[in-house]
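K.L.:
Below are the sequence and a predicted model for it; my questions follow.
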Amino acid sequence: MIHPSYVDLMKVVNKGVEEGEEPVISSRYSVVMATAKRARQIIAGDEPMVKVKDKQKPLSIAVDEMNQDTLRILTDEEKEEIQTEATENE
């Protein structure tokens, strides 16, 4: 069994969502895509946001980051807001 489970990771990511609002992630696919993207960033040279164990692989680091709530998945609205701000600052 994988620890933490997909359900546990989804709870961590969605913990700030109010009742009645759409969750940030609602499927295992979203968890897989987010952790894979972060693992690629770590491979490319980004610094891990958690303490790394000896010989820990990038995907395990990304899962730890998500589980410890240091990795944040943005909602579509937050992504649009960031893009708008970047465009305005240019």
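P.N.:
Structure received. Being a predicted model, the structure only gives us computed values, none of them experimental. Residues are numbered from 1 along each chain as shown.

K.L.:
CA atoms for contacts and neighbours, from now on please.
P.N.:
Fine.

K.L.:
Next, the contact list for residue 49, please.
P.N.:
65, 70-71 (CA atoms under 8 Å, 6 or more residues apart in numbering).

K.L.:
switch to 10 Å and redo it
P.N.:
Contacts for residue 49 were tallied using CA atoms under 10 Å, 6 or more residues apart in numbering; they are 42, 61-62, 64-66, 68-71.

K.L.:
Second structure follows, compare the two:
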Amino acid sequence: MLHPSYTDLMQVVNKDVEEGETKIVNSRYSIVLATSKRARQLIDGELPLVNAKNGEKPLSTAIEELNEGKLKIIAENAEEE
């Protein structure tokens, strides 16, 4: 089992969304996509935003960054504006 769970990560990402507004993340797919993109950035040499443990895989670091609120997911349509 993945710790934290997908639902926990979705709650962290959507915590600042007012009731009635569109959520930033609506599905597990969005969480997977965001963490995989961040893991690729870490593999390509970007520095982690959290204290990465020695030998920790980039995906685990990306999940920890998201869970601690260090990453912000921006909707694709918001990037175009």
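P.N.:
Arrived safely. All values reported here derive from a predicted model rather than from experimental measurement.

K.L.:
Drop the TM-score for these two in here.
P.N.:
The TM-score (TM-score structural alignment, normalised by the length of the second structure) is 0.94; 81 aligned residues with a CA RMSD of 1.0 Å.

K.L.:
before we move on, the earlier item: only whichever of the contacts of residue 49 of the first structure are buried, select them in ChimeraX.
P.N.:
With 16 or more other CA atoms under 10 Å as the criterion, this ChimeraX line picks the buried residues out of the contacts of residue 49 of the first structure:
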select :42,61,62,64,65,66,69,71
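
K.L.:
how about the helices in the first structure?
P.N.:
All helices of the first structure, identified by DSSP state H, fall at 6-13, 28-43, 58-67, 76-89.

K.L.:
okay, these in a markdown table with distance to residue 22 of the first structure next?
P.N.:
As requested, those are exported to a markdown table (distance: least, CA to CA, whole Å):
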| stretch | distance to residue 22 of the first structure |
| --- | --- |
| helix 6-13 | 12 |
| helix 28-43 | 14 |
| helix 58-67 | 19 |
| helix 76-89 | 11 |
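
K.L.:
Let me know which of those helices is tucked in deepest.
P.N.:
The highest mean neighbour count among the helices of the first structure, using mean count of other CA atoms under 10 Å, belongs to helix 58-67: a mean of 21.

K.L.:
Report the distance from it to the chain centre.
P.N.:
9 Å (CA atoms, centre = their mean, to the nearest Å).

K.L.:
Which residues does it contact?
P.N.:
Residues contacting helix 58-67 of the first structure (CA under 10 Å, 6+ apart): 3-6, 8-13, 31-32, 34-43, 48-53, 68-73.

K.L.:
ok, 6 Å please
P.N.:
9, 35, 38-39, 71 (CA atoms under 6 Å, 6 or more residues apart in numbering).

K.L.:
ditto for stretch 73-90 of the first structure
P.N.:
If you take CA under 6 Å, 6+ apart as the criterion, stretch 73-90 of the first structure is touched by residue 24.

K.L.:
Could you work out the end-to-end span of stretch 52-70 of the second structure for me?
P.N.:
13 Å (CA to CA, to the nearest Å).
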